[in-house]
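[1] kindly return the folded structure for what I paste below:
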Amino acid sequence: MNLCQLRIGYACINLSLKKKYRTFKLKTIQEKNIEKIREVIEHNIILLGDIIYHNIKDNIYVYRITAELIPFIDNQDMKNIFKEYHILESNKIKGELERIKKWQQEYNLRISMHTSHFTMLASPKEKIIEKSIGELRAQAEFLHQLGGENLVIHIGGAYGNKTETLERFKQTIKNNKDQLDLDLLTVENDDKTYTSKEIVEVCKTLNLKWVYDFHHERCNPSEDTNIVDLLRLHPPSKCHLSSGAIAPNKPQHADFIEKEDIKSLQQQLTLAGINQVDIVFEAKQKDLSIYEIMKPLKNGFWKIKSTQ
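    Below is the predicted model of the structure:
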């Protein structure tokens, strides 16, 4: 049996380049400091292009963008500033966005975003749901400009009753189909509350994609479920992988990925009949964690260093 082929990437920060995304406070928007807003957003999008260019040179075709790339993207005053001052229409920004989308198409890059943990479509509070929908809509619009494929969300807390919360989550999405980009929306299993099995059931009902997080499944396993069978019947859109810093089944992420963890995930995917997959390494050492245990092949694929 041929092993599942792995395209490996990482999330948000590139440690090799030693450059950081910038931000500003809400006060900057309230005071309409347009120069500061323009400067920060131009810096961030140019850095995004630099990171993706660096990734391609290093055979990394999978990258998850920070949700903070454009600070306060869903804030109404910020939206008004964008419209009035044409922030995203400057030659610098337009040129960079076009360049990134061209690379995405040329190299079949997997570009995604994980929305904020404050984005809660299952909240019992209507105002939080409204704010969450606004944030997801703004992020989806931006992702489309890059050729992104996944806007990842969690269901969130149980709010005292998991069954009611799951129904509220499903109803929120059904009631807001015209505002949510269901082609991008991708739901992930978490390490405390909602298992892979529960996420798959929700995604089947709503016809959404899902992310399989190997470490979350280990911390919060799907009871009475063979995970290989689940993966075979419902292949994930992509995978996330981290190793436990304290213990294998504890949520906190380690600096690097344990070799046995990537081997175990690859074995699960192989047994499930999945030929290839995109994996985001969620290690604290970001891109450096890839080089630590993986060897590049070509076209974005990698193999475990010890694998012959």
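[2] only C-alpha atoms for contact and neighbour calcs from this point on.
    OK.
[3] just the helices in this protein please.
    With helices called from DSSP state H, the chain shows them at 26-30, 34-57, 76-85, 91-107, 126-146, 162-175, 196-206, 214-219, 227-233, 259-271, 286-293.
[4] so which of those comes closest to residue 5?
    Residue 5 sits nearest to helix 259-271 of all the helices of the chain, at 8.1 Å, using C-alpha to C-alpha.
[5] redo the helices of the chain as CSV? Include distance to residue 277 and mean neighbour count.
    Converted to CSV, the helices of the chain look like this (distance: least, C-alpha to C-alpha, whole Å; neighbours: other C-alpha atoms under 10 Å):
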stretch, distance to residue 277, mean neighbour count
helix 26-30, 39, 13
helix 34-57, 17, 18
helix 76-85, 36, 14
helix 91-107, 15, 16
helix 126-146, 20, 18
helix 162-175, 27, 15
helix 196-206, 17, 18
helix 214-219, 13, 22
helix 227-233, 12, 17
helix 259-271, 8, 18
helix 286-293, 15, 19
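[6] which of those sits closest to residue 16?
    Shortest separation from residue 16 across the helices of the chain is recorded for helix 286-293, at 7.3 Å, computed as C-alpha to C-alpha.
[7] alongside the first, I'd like the structure of this one:
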Amino acid sequence: MKIRFGYVANALGLWDASPSKSLTFARYSALPENERMEKLIETTALNLNHTKRILYYNIAHEIPLYRFSSSLVPLATHPEVMWDYITPFKEQWQELGTIINQFNIRPSLHPGQFTLFTSPRNDVTDAAIKDMDYHYRMFEAMGVLDRGIINIHIGGAYGDKEAALCRFHENIKKLPHDIKESMTLENDDKTYNVEETLSVCEREKIPMIFDYHHYMANKTEDNIAQYLESIFKTWDHHQEVPKVHLSTPKSEQAYRSHADFVSFDFILPFIKLAKELNQDFDIMVEAKQKNLAMHKLVEDIAAIRGVKRVSSSTIEW
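    Next up is the predicted model:
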């Protein structure tokens, strides 16, 4: 069994390298009209350059997974802005894609909590489609659609989970087929548990990302062992191996919040269970200390007897 590791967005330790420099609509609106586009271009160019620096950090540290910031382009989907964020940066997007393909990096994106397909309001669904299109177009501009994934949650329950799930299956039909082919679904820490998310994924033929922390916060009556093999099978038609999210609670009082690092004791039962399936998979570390937490977790798992560390961020067991 081979496990590869990655982290989310920011490489801590790189000086001034945030890929999520922002430009709020209030600031944008306060600018003279002839300066607005200039500021959009300046902020986006900075985010793309910082992303390139982070990718080179990942290459130097043999990190094969990376989740891009969803905030690379400010105001990309704002209805009063809606600007062309592809053409002015055609070379920069292509350069990022060249790096990804040359060094076999697995890229992903994770739209925010308001990108959902269960709402009874058409404008919410339309906004979700627009946001998915934005994420898709970034991967398209990089030329990495064959390896990139766009991960979301099912959405809200709106007081009637059964009706909301029916709306999901209807609303997802409005999403262009090519974009749907790039998406994955993840179990929630509050609303849709592992069993419910798996059922949707199997029906829609969407790969499922298993989030262990969310599972622990929103357990089913059955043990996860009954679902994990089926979860991994949702990836059978995908060219990449299954993917798992790992994080640990910040505290008992803030159980759903992510801690700075990943507690080895917390995730060890899952690692042992996955070992029984002998299935290669990837782990995205979702911790406040980003790449530093990822490195620490790799060291912790590599210390298990029988585990072999084959690179900075890959182990075999």
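[8] returning to what we had before: okay, the helices of the first structure in TSV with distance to residue 16 of the first structure next?
    Shown next, in TSV, are the helices of the first structure (distance: least, C-alpha to C-alpha, whole Å):
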stretch	distance to residue 16 of the first structure
helix 26-30	30
helix 34-57	9
helix 76-85	32
helix 91-107	19
helix 126-146	23
helix 162-175	39
helix 196-206	33
helix 214-219	25
helix 227-233	34
helix 259-271	21
helix 286-293	7
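[9] nearest to residue 4 of the first structure, out of those?
    Closest approach to residue 4 of the first structure among the helices of the first structure is made by helix 259-271 (4.9 Å; C-alpha to C-alpha).
[10] quick one: that closest one to the second structure mean distance?
    After superposition onto the second structure, helix 259-271 of the first structure lies on average 2.3 Å away from the residues it aligns with, using mean C-alpha distance after the TM-score superposition for the first structure.
[11] which strands or helices does that helix pack on?
    helix 227-233, strand 301-304 (3 or more C-alpha pairs under 8 Å, 6 or more residues apart in numbering; DSSP states H and E).
[12] alignment lookup: residue 107 of the first structure to the second structure.
    Using TM-score structural alignment as the criterion, residue 107 of the first structure maps onto residue 103 of the second structure.
[13] residue 245 of the first structure now?
    Aligned counterpart of residue 245 of the first structure in the second structure: residue 250 (TM-score structural alignment).
[14] surely that match touches residue 262?
    No. Counting by C-alpha atoms under 8 Å, residue 250 of the second structure does not reach residue 262; the two are 9.5 Å apart.
[15] compare these two (neighbour count), which wins?
    Using other C-alpha atoms under 10 Å, the more surrounded residue of residue 250 of the second structure and residue 262 is residue 262, with 24 against 18.
[16] against residue 11 of the second structure, how distant is that one?
    16 Å (C-alpha to C-alpha, to the nearest Å).
[17] follow-up on the earlier one: I'd guessed the match of residue 107 of the first structure sits against residue 60; true?
    No. Residue 103 of the second structure sits out of contact with residue 60 when judged by C-alpha under 8 Å, with a separation of 10.4 Å.
[18] identify the contacts common to those two.
    Counting by C-alpha atoms under 8 Å, 6 or more residues apart in numbering, residue 103 of the second structure and residue 60 have no shared contacts at all.
[19] select the longest strand from the second structure.
    Of all the elements of type strand in the second structure, the one with the most residues (DSSP state E) is strand 2-8.
[20] where does that strand end up in the first structure?
    When strand 2-8 of the second structure is aligned against the first structure using TM-score structural alignment, it corresponds to residues 5-11.
[21] what's the mean distance for the matching stretch versus the second structure?
    Its matched residues in the second structure lie on average 1.1 Å from stretch 5-11 of the first structure after superposition (mean C-alpha distance after the TM-score superposition for the first structure).
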